[in-house]
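> Sequence first, predicted model second:
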Amino acid sequence: MVMRYYGNKEGLFAAAVTIDLRLPDPASLSREEVGRALVTHFFTMWEENDVLTALLRVGATNQDGAERMQGVFREQVLPLAHRFCPDPEQVPARAALVSSQLLGMALTRYVLRFPPAVAMHTEEAVAWLAPTIQRYLTAPYPQ
């Protein structure tokens, strides 16, 4: 039945799992600290929740998983970016840039387990990523 309705176990997983990133309320975040707050939150989520690692694996190899991740992006990440982006027309691109950084680190640290990414202390990773996320969300459009 799994094969008939979901194609494989990964498809079943993607259909069954509900992902709530429990993102902070955008109104509770200051514009000056949103990058650090968001990166810190994501590291906490990744380190406490193996479901996110599983969904990342499935999303990279399975259409249902990719669609599930796209839904999380649409419903949870875009609204946060909308709160801080200086130009509403740039919200989707900026949210995609934020996602690329966070998912890239998650892929190298929790899925592929690149030794330098795994060995990096969380505080150090936050210090590297937070300014980039901050810039993606709040900086003027690059000329």
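Done, it's in.

> all contacts plus neighbour counts: C-alpha atoms, from now on.
Fine.

> ok, now which ones touch the residue nearest to residue 137 when sequence neighbours are not counted?
Excluding the flanking residues, the one nearest residue 137 by C-alpha to C-alpha, 6 or more residues apart in numbering is residue 85, at 5.3 Å. Contacts for residue 85 (C-alpha atoms under 8 Å, 6 or more residues apart in numbering) come out as 91, 94, 137-139.

> try this one side by side with the last:
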Amino acid sequence: MRRTSVETKALILAAARERFAADGYERATIRAIATDAGIDPAMVMRYFGNKEKLFAAAAEFDLRLPDLPADQAGPALVRHFLDRWEEDDGLRVLLRTGVTNEAAAERMRAIFAGQVGPTIVKLTGDPIQAPARAALVAAQLLGVALARYILAFPPAAEMSKDELVAWVGPSIQRYLTADEPG
């Protein structure tokens, strides 16, 4: 069966995301990713050049942040993140690898700065505080993701989305819209 180049590239990226999520950047190999995709390792190299470039492509992630209502931005953002974590392995790949690989950590920082930061500026009108607010939002949401999706801490892993939104949403709301402390 012949695939188009677009289909082959998508197959490789899907296998890479799964492999990077399971093994981390250091232990994942081009050979293992190719085996997972059911193709020759040379094809992976043809499309991506090397492991670093493959990882960069696999770690590309659009948070697809919606317009958030200012008075309910925290709960809406928590719900949105939970949905994104459950529909796409991209964030899981970044979280798993970001703790041991500087390129992955930088990619995660860039995603939150480049995508969450502007959303915060839009909500608050304050570009000066946006980076600090984005960092606090990232710490909270990534902590929830680590506990729920990577480490599977009970009861965080078993809580419903509604429960998590109820617990975490108010904290995120504070980070997003509360007056600066002090």
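Alright, I've got the coordinates. Computed from a predicted model, the values in this text were never measured in an experiment.

> Residue 151 of structure 2 -> structure 1?
In structure 1, the residue paired with residue 151 of structure 2 is residue 112, using TM-score structural alignment.

> Can you give me the separation between that match and residue 104 of structure 1?
Per C-alpha to C-alpha, to the nearest Å, residue 112 of structure 1 is found 10 Å from residue 104 of structure 1.

> Please apply the same query to residue 29 of structure 1.
Taken as C-alpha to C-alpha, the span from residue 29 of structure 1 to residue 104 of structure 1 is 24 Å.

> now do residue 84 of structure 1
In terms of C-alpha to C-alpha, residue 84 of structure 1 sits 22 Å off from residue 104 of structure 1.

> Which one's more surrounded, the two?
Taking neighbours as other C-alpha atoms under 10 Å, residue 84 of structure 1 and residue 104 compare with residue 84 leading, 22 against 12.

> List the contacts of the more buried one.
31, 137-138.

> Quick one: buried ones out of these?
Buried subset of those (neighbour count, 16 or more other C-alpha atoms under 10 Å): 137-138.

> What's the match for the residue nearest to residue 137 of structure 1 in structure 2?
Checking TM-score structural alignment: residue 85 of structure 1 goes with residue 124.

> Repeat that for residue 102 of structure 1.
Applying TM-score structural alignment, one finds that residue 102 of structure 1 aligns to residue 141 in structure 2.

> just how off-centre is the strand or helix carrying that match within its chain?
Assigning secondary structure by DSSP states H and E places residue 141 of structure 2 in helix 130-145. Chain-centre distance of helix 130-145 of structure 2: 12 Å, with C-alpha atoms, centre = their mean, to the nearest Å.

> which residue numbers in structure 1 go with the next helix-or-strand element following that helix?
Where DSSP H and E defines the elements, the next helix or strand beyond helix 130-145 of structure 2 is helix 161-177. Mapped onto structure 1 using TM-score structural alignment, helix 161-177 of structure 2 covers residues 122-138.

> So which bits of that stretch are buried?
Result for stretch 122-138 of structure 1 [16+ other C-alpha under 10 Å]: buried residues 122, 125-126, 129-138.
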